[in-house]
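Colleague: Turn this into a structure:
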Amino acid sequence: MKNITPCLWFDQEAEEAVNFYLSIFKNSWIEQTTRLGEDGNGSEGKVMTITFYLDGQKFMALNGGPHFQINEAISFVANCETQEEIDELWEKLSEGGQKVECGWLKDPYGVSWQVVPTVLGEMMSDTDPEKTQRVMQAIHQMKKIEINKLEEAFAQG
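Modeller: A predicted model of the protein is given here:
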């Protein structure tokens, strides 16, 4: 097996969604677009699939019709090094979508994202359960994660 590519099923918004993501993530591009041929119902030329990369990660978008809806059971984790990266990504991805909680948001196409600092993984793997508990309590009080508040919670005690 060479790799695994997540496929996002859209009703008819695949091209619009891909362009939205490409406008947000650096190191992103479209690899291939397939369009429908003549089928007698006026769909000729419409996008069927787009293979694209976001920050080097391969994805596929499919215009599959209204049969299935994207939901929170699947989310993408965007790891950020700085608060500035979190702030920028949080605002751009959630514009027209929904800011949820604990670093989670939904973009305008219903895709769920977790915008988190890379330092969170280090904090949560600490051997002191009191520290990790304080960090979790701090996260549950946030929508967008704020690194300074996590660091304060981690350092208490």
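Colleague: drop to CA atoms for contacts and neighbour counts, all remaining ones
Modeller: Noted.
Colleague: Which helix or which strand is home to the residue nearest to the spatial centre of the chain?
Modeller: Closest to where the C-alpha atoms of the chain average out (C-alpha atoms, centre = their mean) is residue 113, at 3.5 Å. Per DSSP states H and E: residue 113 is located in strand 112-117.
Colleague: just checking, what packs against that strand?
Modeller: When contacts are defined as 3 or more C-alpha pairs under 8 Å, 6 or more residues apart in numbering; DSSP states H and E, strand 112-117 packs onto strand 75-80, helix 83-94, strand 104-106.
Colleague: Would you do the same for the sequence below? I want to compare the two.
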Amino acid sequence: MEKVIPFLMFQDGKAEEAMNFYISLSEDSEITNIVRYGANEGGDEGTIMQATFTLKGQEFMCIDSNIKHEFSFTPSFSIYVTCNTEDEIRNLYERLNEGGQALMPLDDYGFSKKFGWLNDRFGVSWQLNLPK
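Modeller: Model (predicted):
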């Protein structure tokens, strides 16, 4: 096995918007490669055929699916973020929750200082943790 990379499949042409939003959440994050569909290439021209981006050094891959699926993201797989400060976790939670859905509001659940779980506006699930 050479590498393991989380892979996100977006529908409705949202991959690039999602990547730009995600890299805006943290320093040391960037889009590293984008390959777009051209004319007559099986996807909507200009959408993401394949792209990679990093969040704090963690590489992700994503696409815009050219096939409409009856499924989307599920909270049973989420991006887990360990935060350093109260301000950081509060800011991330607020930004990710805009247009999203709170699954566990930001609070002290006993296993950490603060924890929150939510789906962002793209349907991707995030767990945010501020350790004790």
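Colleague: returning to what we had before: what range in the second structure matches the strand holding residue 113 of the first structure?
Modeller: Using TM-score structural alignment, strand 112-117 of the first structure lines up with residues 125-130 of the second structure.
Colleague: residue boundaries of the strands in the second structure?
Modeller: All strands of the second structure, identified by DSSP state E, fall at 7-10, 30-36, 48-55, 58-64, 78-82, 101-107, 114-119, 125-130.
Colleague: average distance between the third one and the first structure?
Modeller: Following superposition, strand 48-55 of the second structure is found to deviate from the first structure by 1.0 Å on average (mean C-alpha distance after the TM-score superposition for the first structure).
Colleague: Residue most distant from the centroid, the first structure?
Modeller: Distance from the centre of the first structure peaks at residue 40, with 36.3 Å (C-alpha atoms, centre = their mean).
Colleague: Can you check which of the strands of the second structure gets nearest to residue 71 of the second structure?
Modeller: Taking C-alpha to C-alpha, strand 7-10 is the member of the strands of the second structure nearest to residue 71 of the second structure, at 10.3 Å.
Colleague: The first structure: matching residues for the closest one?
Modeller: Using TM-score structural alignment, strand 7-10 of the second structure pairs with 7-10 in the first structure.
Colleague: So which bits of that stretch are buried?
Modeller: Buried residues in stretch 7-10 of the first structure, counting neighbours by 16 or more other C-alpha atoms under 10 Å, are found at 8, 9, 10.
Colleague: Can you add distance to residue 71 of the first structure and give these back as JSON lines?
Modeller: Below are the buried residues of stretch 7-10 of the first structure laid out as JSON lines (distance: C-alpha to C-alpha, whole Å):
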{"residue": "8", "distance to residue 71 of the first structure": "11"}
{"residue": "9", "distance to residue 71 of the first structure": "11"}
{"residue": "10", "distance to residue 71 of the first structure": "11"}
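Colleague: so who does residue 52 of the first structure touch?
Modeller: Neighbour list for residue 52 of the first structure: 18, 28, 29, 30, 31, 32, 58, 59, 60, 61 [criterion: C-alpha atoms under 8 Å, 6 or more residues apart in numbering].
Colleague: any idea how far residue 71 of the first structure is from the third one?
Modeller: Which is residue 29 of the first structure. Plainly put, residue 29 of the first structure is 25 Å away from residue 71 of the first structure if you go by C-alpha to C-alpha, to the nearest Å.
Colleague: Equivalent analysis for the fourth one, please.
Modeller: Distance check for residue 30 of the first structure against residue 71 of the first structure: by C-alpha to C-alpha, it reads 24 Å.
Colleague: Give me the more crowded residue out of those two.
Modeller: residue 30 (16 against 11; other C-alpha atoms under 10 Å).
Colleague: got a list of what whichever residue in the second structure pairs up with that one touches?
Modeller: Using TM-score structural alignment, the partner of residue 30 of the first structure in the second structure is residue 31. Going by C-alpha under 8 Å, 6+ apart, residue 31 of the second structure touches 19, 20, 23, 51, 52, 53, 54.
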